[in-house]
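1. predicted model and sequence below, questions to follow.
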Amino acid sequence: MRVFPKDLGSLFAKRPIILGETTEAYDELLSKATAAVDPTDILEAIWVKDIVDLIWESQRLRRLKAGLLLTARKTALERIIQVTDDPVSSIMRDRSELQTLGSRWLEGEVDAHAEVAAILKQRGLNLDSVMAQALSDKLIEIERIDRMIASADARRNKALSEIERRRESLARRVKSEADDIPG
């Protein structure tokens, strides 16, 4: 008899969904993982649910890390321009003008992108410089997120190993019993 999470009622009713995520995407991942592992009993079904939750958490953390870097771009751009600004030939000395440019740049305005690219080029920099500054500004948070991702991935791998170990043990028992059958 195969056991599928939908057959287990309330045990699988709760989904670890946060704002911006969909139950449909989670359910699709759970369904695909269940089909791939093909749990044979309640323990394996629980491990599959744990594995899916850990995959979901790991992917969420990766998205959040990317989002953190994206939100840090504006501040990083402002800092780079201010730090590298030459007071004698300054293009941008007014902080509010710089903040407005940063906002327009983030909104995707073509003129703002061209202006930012020109300012960065004048200083021997590029968009990678902005992202490097954003990374530097958020490095502690990113390292923390990376540790959380590594932890979720390690727990997922352990659950997968438990299923494999359990199945190998069962296969050995069945083989042993089959060998004991007179024939």
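-> Great, that's in hand.

2. CA atoms for contacts and neighbours, from now on please.
-> OK.

3. okay, now residue 69: neighbour count?
-> Applying the criterion other CA atoms under 10 Å, we find 21 residues in the vicinity of residue 69.

4. what helices and strands are in contact with the helix or strand containing it?
-> In this structure, residue 69 sits in helix 42-84 according to DSSP states H and E. The contact analysis (3 or more CA pairs under 8 Å, 6 or more residues apart in numbering; DSSP states H and E) places helix 42-84 against helix 23-37, helix 95-106, helix 127-137, helix 139-180.

5. in addition, the following structure is provided for comparison:
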Amino acid sequence: MDGADNMIVNDQIELVSACDVEIPAAYKYLFADDCLIGLDSAEEYRQIRDSLIADTQPMDVIDWIWLRDLLDYVWEYCRARRIRNELIRSYMPAIASSMILAADGDEDPSGNRKKYNISVAEKAFNGDAKARATLNNLLTARGIGLEKIAFVAMQRAHDNTRYLERDMGRAEKRRDQLIKDIEARKTIVAHRMRLAAERVKLQFEAPIIPQVTGRGVDAINEEPVEQ
């Protein structure tokens, strides 16, 4: 299935099964659904949250806080992408109908064919299998590809989608910067732990040659007595 064909059905995010994910009681306050707005799906948000938890296996409070930040950035990106695709998809039925009529010579005095085409296309782009097959037949018979319909729809929606794409880009940058910060901090902590362990080892490790104090030092420096 290519990119244009993907736009026929609603976006579905494939997630890791997270039925066994359990958030410790001490950290549940971090994951309130306070970032959901409008028609956001609480179920989808929780699925993404549980998938991230299952994949990252956070260990301590810092890990959980970092995970919450990562979840916010991933959710912002997914939300913007979903809205962008829905906006583009909303243009596609009328575009498909116009292309079909243009291929047939625009002969539709009653307007019934236009209404029929739009109705079929709307159902097809919302996942109706029967309507999708009908639309594919209408388009194929006239040499019209879904890629062309998607391209025209993206052009018409550009003025609106560019703001969403900007938000997507910002969310990705914040996500990447967070991951870089985590990697840097983890590296620093690991380096400090390694140095601390070496200091402890050197401090408590018994020397091979015991230190000699007092009379013992003078005795070592004296000339040997001839027998």
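-> Good, I have the coordinates. Remember, predicted model here, so these are calculated numbers, not experimental data.

6. what's the TM-score here?
-> The TM-score (TM-score structural alignment, normalised by the length of the first structure) is 0.74; 173 aligned residues with a CA RMSD of 3.1 Å.

7. now mean neighbour count and distance to residue 16 of the first structure too, for the helices and strands packed on helix 42-84 of the first structure, in JSON lines please.
-> Formatted as JSON lines, these follow (neighbours: other CA atoms under 10 Å; distance: least, CA to CA, whole Å):
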{"stretch": "helix 23-37", "mean neighbour count": "15", "distance to residue 16 of the first structure": "8"}
{"stretch": "helix 95-106", "mean neighbour count": "16", "distance to residue 16 of the first structure": "31"}
{"stretch": "helix 127-137", "mean neighbour count": "17", "distance to residue 16 of the first structure": "28"}
{"stretch": "helix 139-180", "mean neighbour count": "14", "distance to residue 16 of the first structure": "14"}
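
8. and residue 8 of the first structure, which of the ones you listed is closest to it?
-> For these, proximity to residue 8 of the first structure was assessed by CA to CA; helix 23-37 is nearest, at 12.6 Å.

9. relative to residue 85 of the first structure, which of the helices and strands packed on helix 42-84 of the first structure is closest?
-> Of all those, helix 95-106 comes closest under CA to CA, at 11.5 Å.

10. after superposition, how close is that closest one to the second structure?
-> Taken over the aligned residues, the distance from helix 95-106 of the first structure to the second structure averages 2.9 Å (mean CA distance after the TM-score superposition for the first structure).

11. so what's the residue sitting nearest the centre point of the second structure up against?
-> Central residue of the second structure (CA atoms, centre = their mean): residue 74, 4.2 Å from the mean position. Residue 74 of the second structure is in contact with 171, 172, 175, counting by CA atoms under 8 Å, 6 or more residues apart in numbering.

12. could those residues go into JSON lines alongside distance to residue 204 of the second structure?
-> Output for these, formatted as JSON lines (distance: CA to CA, whole Å):
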{"residue": "171", "distance to residue 204 of the second structure": "49"}
{"residue": "172", "distance to residue 204 of the second structure": "48"}
{"residue": "175", "distance to residue 204 of the second structure": "44"}
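
13. report the aligned residue range of the first structure for stretch 172-188 of the second structure.
-> The alignment of stretch 172-188 of the second structure onto the first structure (TM-score structural alignment) covers residues 153-169.

14. next one: stretch 3-15 of the second structure
-> So stretch 3-15 of the second structure sits over no part of the first structure, by TM-score structural alignment.
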